[in-house]
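In: predicted model and sequence below, questions to follow.
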Amino acid sequence: MIFSMTGFAAVQRELAEGTLSLELRAVNHRYLDLTVRAPEELRSFEGVVRERIAAKMARGKIECRIGFNAQAAGAAALVLNRALLQQLVEVSREASALVPAGGELRLGELLRWPGVLTQATASSEALGEALQALLDEALAELAASRNREGEKLKAHLLERIAGMEAIVADVKPRVPQLVIEYEAKLKARFLEALGSGDDDRVRQEIVVFAQKIDVDEELSRLGAHFSEIRRILEKGGNVGKKLDFLMQELNREANTLGSKSVSVETSRASIELKVLIEQMREQIQNIE
């Protein structure tokens, strides 16, 4: 599969103690650039989050936002501090024995005592387990998003390759005749200038120049690059850097084709190829 470096995922999970949420945003970048933003109670898990994301992403600028909204006061389960309550009861009885007129503490007074009733809070371990499960879910959603975008990029690149193959297929059969026609024009100019058709030096110069303007080798290399790009796209994986290198090679051959051009046809072919190559290069910057 081909993965784009652009994607988004947002997931959340309702816990007994509150709502845990996680967002992943990814855009293209030359290397892996990861930012994690987490609340204080989850800051200790930042290292684990980074490791899990890095195991799934090779390149891209990725922002991970983690949120935790605890339940509102009164909504969370109450926890009775039995040890403190027992201690208060015993102290109340001792005090009542010393001052009988005062009476013992009533149940309502005991329950209102600071620390006797507390709201349940998520343990660090429970939050960590929930966070890792939520992160795995977000990474799967992000991968699906990046794959959908990657398949679109793949289709775009294959379309441009087909366009370039058509250009090469159109101009390649005509190259030998174009070279012959240009040789004839060149010979005619030499004859006009020198007044002799038997000069060995003239014939040698024409042969040498004809070799210099022959673009058959460049067209063959372009075809080989097209095949390699198709192979890479079908194989999939982390192919962005390989494709970027091949764009440089394609551009080099297209430039050489233009510099050797002796006809309108080859000059036009060179320009059209470079336009398509540039379109591909822009899209490849988004591929992992």
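Out: Arrived safely, thanks for sending.
In: contacts and neighbour counts: CA atoms only from here.
Out: Noted.
In: and the closest residue to residue 234 other than its chain neighbours, how many neighbours?
Out: Nearest in space to residue 234, with sequence neighbours left out and distances taken as C-alpha to C-alpha, 6 or more residues apart in numbering, is residue 1 at 7.8 Å. Residues within reach of residue 1, counting by other C-alpha atoms under 10 Å, total 15.
In: ok, second structure coming up, stack it against the first:
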Amino acid sequence: MSVYSMTGYANVVSSVADHDAELPEDSDTPGASRKAGSGSVGAELRSVNSRFLDLSFKLPDEFRGLEPAFRDLLTAAFKRGKIELRLQAQRTSDSAWPQPQPDQLHTLARLEGMVQNWLPKAGGLTVNEVLNLCRQSAPSVKLDDIALEAVRQCVEALKDARAIEGKRLADIIKDRLKQLRELAAQAEPLVPQAVQRQQERFLAKYQEALQAVGGNVTPEAAQERALNEAAAYALRIDVDEEVQRLKAHLDEIERLLRKGGEAGKRLDFLIQELHREANTLGSKAAALELTQISVSMKVLIEQMREQVQNLE
């Protein structure tokens, strides 16, 4: 399963012609078997990151009644993000030349004959009058079904766009994970080296102290004292626990990226834990190299945080 970005854009135009919309067969409108005019609906979805799912709608008045259906479509497809839906409707039947149907013309001829039978001086219908009457008797284009289909298609397009962006973000995060693992591997051997150097310093200082007091302390006692101090120092600067926890968090982040789905909140929590371990490692740094590694880790973790905050 993919991970999804909360950032995306999609637009779809769906028309009556695309769906072969027709009037109901039981319609009593003259020419009911013909196509129900022409029109189209444009749907546009914009999505940005948000802690929760935040929906907003900018709809023509004729589609206000469909807002609950639109909301159901969006909540079924998305779990997080600030998403805005815009709809625009266009109708072309009012301005286009009508196509009179045989049953329309038959009805008009029958009505004209009836009127002229009662009113012999009444004039016949002109071509313009026939066309206007055919236009007026044509059913209005109802675009509710077209609007629903446009939104369905737009939702799928937005999911695809968010999946593509999510893959790009996941690749960036995986690259940072690789770099963090390399830094952790560099940090592990530095602590024993620092302890060894400090132990040598302790021994040198105790030997100097031994000479200063004129040999009242035996060399064995001085060495034992130096080793105890070195052991206490090693405990204070030991970062093995932090490095192991950091590796465990990196493993969990990789697992969540492979699993996909709604991983954003979990990943955000793990990023906070990574930052905590990097801070602790820096505070225990007994060598300049460890301090530099800690700073580099925090830079990478902050870059990951920026990407994770865009994931659903």
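Out: Structure's in. What do you need? Keep in mind that what you see is a predicted model, and the values were worked out from it rather than measured.
In: now the helices for the second structure?
Out: 16-19, 67-77, 102-118, 127-137, 144-187, 190-212, 219-237, 240-259, 264-283, 288-308 (DSSP state H).
In: output those as CSV; include the columns distance to residue 47 of the second structure.
Out: Listed next are the helices of the second structure as CSV, based on distance: least, C-alpha to C-alpha, whole Å:
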stretch, distance to residue 47 of the second structure
helix 16-19, 27
helix 67-77, 11
helix 102-118, 48
helix 127-137, 41
helix 144-187, 8
helix 190-212, 46
helix 219-237, 47
helix 240-259, 21
helix 264-283, 15
helix 288-308, 16
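In: can you add mean neighbour count and distance to residue 94 of the second structure and give those back as TSV?
Out: Shown next, in TSV, are the helices of the second structure (neighbours: other C-alpha atoms under 10 Å; distance: least, C-alpha to C-alpha, whole Å):
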stretch	mean neighbour count	distance to residue 94 of the second structure
helix 16-19	14	14
helix 67-77	14	26
helix 102-118	14	17
helix 127-137	15	7
helix 144-187	19	18
helix 190-212	16	80
helix 219-237	15	82
helix 240-259	17	53
helix 264-283	19	49
helix 288-308	18	50
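In: wait, what's in contact with residue 69 of the first structure?
Out: Contact analysis of residue 69 of the first structure by C-alpha atoms under 8 Å, 6 or more residues apart in numbering lists 18-20.
In: that older thread, compare the helices of the second structure and give me the one nearest residue 9 of the second structure.
Out: Between residue 9 of the second structure and the helices of the second structure, the tightest spacing by C-alpha to C-alpha is seen for helix 144-187, at 5.9 Å.
In: what does that closest one correspond to over in the first structure?
Out: With TM-score structural alignment applied, helix 144-187 of the second structure matches the range 128-171 in the first structure.
In: with the second structure overlaid, report how far that stretch is off on average.
Out: In the superposition against the second structure, stretch 128-171 of the first structure averages 1.1 Å from its aligned positions (mean C-alpha distance after the TM-score superposition for the first structure).
In: could you check how far residue 46 of the second structure is from residue 236 of the second structure?
Out: Distance from residue 46 of the second structure to residue 236 of the second structure, counting by C-alpha to C-alpha, to the nearest Å: 52 Å.
In: oops, could you answer that again for residue 67 of the second structure instead?
Out: According to C-alpha to C-alpha, residue 67 of the second structure stands 62 Å off from residue 236 of the second structure.
In: residue 141 of the second structure too?
Out: Residue 141 of the second structure sits 78 Å away from residue 236 of the second structure when distances are taken as C-alpha to C-alpha.
In: for residue 175 of the first structure, give me its contacts.
Out: Residues in contact with residue 175 of the first structure, defined by C-alpha under 8 Å, 6+ apart, are 214-216.
In: and which of those residues is nearest residue 177 of the first structure?
Out: Scanning those for proximity to residue 177 of the first structure, where the rule is C-alpha to C-alpha, the winner is residue 214, at 10.7 Å.
In: so who does that closest one touch?
Out: Applying C-alpha under 8 Å, 6+ apart, we find residue 214 of the first structure in contact with 175-176, 179, 260.
In: now with 6 Å?
Out: Neighbour list for residue 214 of the first structure: empty [criterion: C-alpha atoms under 6 Å, 6 or more residues apart in numbering].
In: aligned partner of it in the second structure?
Out: Using TM-score structural alignment, residue 214 of the first structure sits opposite residue 238 in the second structure.
In: pull up the gap between that match and residue 281 of the second structure, please.
Out: Taking C-alpha to C-alpha, one finds residue 238 of the second structure at 9 Å from residue 281 of the second structure.
In: likewise residue 264 of the second structure?
Out: Distance of residue 264 of the second structure to residue 281 of the second structure, computed by C-alpha to C-alpha: 26 Å.
In: next: residue 46 of the second structure.
Out: 42 Å.
In: ditto for residue 16 of the second structure
Out: Distance from residue 16 of the second structure to residue 281 of the second structure, counting by C-alpha to C-alpha: 64 Å.
In: now swap in residue 96 of the second structure and tell me
Out: 74 Å.
In: do you know how far the residue nearest to residue 234 of the first structure is from residue 196 of the first structure?
Out: 65 Å.
In: preserved in the second structure, out of the contacts of residue 175 of the first structure?
Out: Among these, the contacts conserved in the second structure (both residues aligned by TM-score structural alignment, their matches' C-alpha atoms under 8 Å) are 214-215.
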